[in-house]
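S.K.: Below: sequence and its predicted model.
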Amino acid sequence: MFGAKERTLSPFRAERILFHEDGLLVVDKPFGVVVHGGREGSGESLVERLSALLRASTSAREPYLGVHSRLDVGTSGALLFTTEPARNEAVRVGLEHKTLRRVYVALVAPVPGATLHASGQVKLLLRFARDKAEVCSSAPGKLAITRYRVLERTSKLALVELELETGRTHQIRATLAHLGAPIVGDELYGGPRAPRIFLHASSLSGAPLPRAVEAPLPRVFLEYFEHERVAFPSERGELEARIADAITLRAPLAGQLDTLRWICGERDLLPGLVVDQIGGIPWVNFEPGPPPGALGAILAENGLSSEVVDSAGSEKIGAEGPLRFSYTPGKRPPLDPEARHMRAELRERAPRSVLSLGCGPALLGVAAALRATEGTHVDARASFLGSFREAAELSSVTGQRFFREEPLRYVDKALRRGERYEAVLVDASQKGGLRLGPKPEDFLSACLALLRGRGLCAIWLGSGHRPRTSFMQTVAELARDRGAEKVRRISLPFEWNEPETVGFLLSFPIISSS
């Protein structure tokens, strides 16, 4: 089972410590980890992870960790810290007097007309506004100086080495976009979509460091440069490294949650491989076919039991908080980990009457009905209704009705019958089976009309269903017209490593005019 070896889960891989001498610490930061900030007390930031590692290796209860610079969450590579306050001044001087050299490598996708030459120096005035660096012609822009040289080119991509003379927020990303060569994966600055931002801090050298410290270029850079895609690792060493990074990224969640995703396929540079913990249940899916023979051993080495690949076993009962469901080891449980945040919010709201339309594996209706006196669940698929009914019974949820019918048709009948609910849940995800049709505003408007008094309407889209701006505007307009107090977007959980752009859940309490 997952969690059997939680004690071995480390918040940071020791292999990523590049240098630690005389009060100076250089680490190879993995992409996907925020340097500082994040959710307070969650342990997910690099500062919290390194502090935990230092506590475990020293006698100090609160070891010192000085932060002097940062890398964006999507950027990997060499990053310098101090572990003794007396070294802060030397680092400050090194940065201010430019004796500390910072070199990066980026994989870029030049557009027609790009001004990316073989080498050059770029001077820009940058100002940071609305989470993005903008080029400006005068104050309040700050001078940003970047030197670069092209290492290799193809007809579509280029590997570029860059050195910073200044250290502005998003300096490299904005500079390359200005040259017409945005970084692959950097959608904010016009780069093509990819599993990660292909920017890596490759080396630090010069005072106060006694010698150059290099962070090896991740193999995926050359892989993508040559093939324009991320492939599943064929070499065991690379497979071990990518799995270790994925599990370490989520290590702070171990013991806190009973439903989470340990490995997220291509987002972890492991296309086709998904490893979930669902209600404490191990589950693995490898789309190309049977899991690699070494997978169980590699997972066990990283603190997860090799039982994760066991496909045999009798039916068991799993749990996520008060929610219960049955499962067979080796088969996917009827609970989608993507919807964890939404289920938690619905449990907290605790509506007394619930209508769920589309009974997909998000199990939103059961989560919302845990303390409801009545619930109605509608889906055209008998198997999904059966899973819903079973989960409701196992969770001791009573007063529920189940209808095998197209949800759109049921809504029309419910309006004519004068039915009203405190919560209407719409599962429009790819797994949910409910399709909103060419005019989603008509169906959503009908759903809002079913709300009673102070109501709640939740729309679950799930990952792989990136709504167009027009859809978001439709929801906002409907909410405003119905007197909504709040419109909230809920992103995927932290472990998906893409909290802002993949998967949306719209939840808003409504004051019904009915």
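M.R.: Arrived safely. Computed from a predicted structure; not experimentally measured.
S.K.: Could you use CA atoms for every contact and neighbour count after this?
M.R.: OK.
S.K.: ok now the helix or strand hosting Thr474, how far from the chain's centre?
M.R.: If you go by DSSP states H and E, Thr474 is part of helix 469-481. Centroid separation between helix 469-481 and its chain, computed with C-alpha atoms, centre = their mean, to the nearest Å, is 25 Å.
S.K.: List the buried residues for it?
M.R.: Thr474, Val475, Ala476, Leu478, Ala479 (16 or more other C-alpha atoms under 10 Å).
S.K.: try this one side by side with the last:
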Amino acid sequence: MEFKIIKKDTKPQSLRNFLTAKKMSGRLQTKIRRGLVEVYWGQEKLTLTSKLKDAGELRLITLEPEASQAITASTGEIKVVYEDSNYLVADKPAGLASVPGPSETSDTLANRIKGYLLAQGLNDVAVHVLTRLDYNTSGLVLVAKNSLAQGWISAYQDQMIKEYRALVSGHLAQASGRLDFPLQKDSDSFRQIVTAAGKKALTDYWLLESYPKCQLVKIILQTGRTHQIRAHFAHLGHPLVGDELYGGPRAQELGRQLLHAHKLSFYDPFSGQLRSLTSSLPEIFAQACQS
């Protein structure tokens, strides 16, 4: 498998220092030293001590096959909003699991992406779901197509921004704020509960629109705990509309919590660019606001 890395500056430096500055793991550098990964600048094969003097393009060729995954392919429909040789962003509908689990092993977003990639003739790729969403949450999901892309982007988690839209019940006391409530799994259910013994969880929100019985809010996660948004607003006394697990109103009527992963921004370490994608709100949000 071949990877391309862009060097934007003209600063002279060794390949080792360049990769270190790009937050490339020491594990990969060890593979380069052992000959399991070859690096080329044009036609010149490099070592870790080779000097890079100009801007240009590096080619990394891994001689190891991508580790096989026990994910079966599904022909179910997916909506791809961005794709390159390393990453893919899909727009997940509500009612679809992100990855296989005990209740569904053959038709999840991961299964469908596997089928999508195989249909393109891409056999030596994997499906690493990086930003999972709950079964009944819709919106953008980031996927890495190989283990290098998966591991490298983890070094840039501080540059990943996940922005959501949610319809919360009632009217919030403040138009914006930060919810700082530690979360822990409830021993008696699938819920997350606020407790001093829980893990730190930070949620920032801003009011966008008000309606007679609910409000549309913009949310940016500062941490990524399970059910974080749902549990935080339920703790405030404003559970998400349609959220049966956390006591939200109109759950049986709507069949899903009204939470949508609206925008996703992430740093692409291969190109050195910041990618930013958006997904429109599903029609069910507007219908719920009007009724």
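M.R.: Received, thanks. This one's a predicted model, so the numbers in the text were calculated from it and none came from an experiment.
S.K.: Report the TM-score for the pair.
M.R.: In this superposition the chains share a TM-score of 0.67, using TM-score structural alignment, normalised by the length of structure 2; 209 aligned residues with a C-alpha RMSD of 1.9 Å.
S.K.: quick revisit: quick one: the helix holding Thr474 of structure 1 aligns where in structure 2?
M.R.: The counterpart of helix 469-481 of structure 1 in structure 2, using TM-score structural alignment, is absent.
S.K.: Structure 2: which residue goes with Arg168 of structure 1?
M.R.: Matched by TM-score structural alignment, Arg168 of structure 1 corresponds to Arg225 in structure 2.
S.K.: With the flanking residues excluded, which residue is spatially nearest to its match?
M.R.: What sits nearest to Arg225 of structure 2 in space, not counting adjacent residues and going by C-alpha to C-alpha, 6 or more residues apart in numbering, is Ala201, at 6.5 Å.
S.K.: In contact with the one you found, which residues are there?
M.R.: If you count contacts by C-alpha atoms under 8 Å, 6 or more residues apart in numbering, Ala201 of structure 2 has them with Leu179, Asp180, Phe181, Pro182, Leu183, Gln222, Thr223, Gly224, Arg225, Gln228.
S.K.: coming back round to it: run a quick neighbour tally on the match of Arg168 of structure 1.
M.R.: Arg225 of structure 2 has 17 neighbours, counted by other C-alpha atoms under 10 Å.
S.K.: so where does it fall, helix or strand?
M.R.: According to DSSP H and E, Arg225 of structure 2 maps onto no helix or strand at all.
S.K.: How about Arg59 of structure 2?
M.R.: Arg59 of structure 2 is part of strand 56-62, with elements assigned from DSSP H and E.
S.K.: For the residue nearest to Arg225 of structure 2, what is the corresponding residue in structure 1?
M.R.: In structure 1, the residue equivalent to Ala201 of structure 2 is Ala144, according to TM-score structural alignment.
S.K.: Surely its match is within a strand?
M.R.: Yes - applying DSSP: H, G, I helix; E, B strand; the rest coil, one finds Ala144 of structure 1 inside a strand.
S.K.: if I look at it, how far off is Pro85 of structure 1?
M.R.: Computed as C-alpha to C-alpha, to the nearest Å, the Ala144 of structure 1 to Pro85 of structure 1 distance reads 29 Å.
S.K.: what's the answer for Pro182 of structure 1, then?
M.R.: Distance of Pro182 of structure 1 to Pro85 of structure 1, given as C-alpha to C-alpha: 38 Å.
S.K.: So for the two, which residue has more residues nearby?
M.R.: It is Pro182, of Pro182 of structure 1 and Pro85, that has more neighbours when counted by other C-alpha under 10 Å, with 27 against 11.
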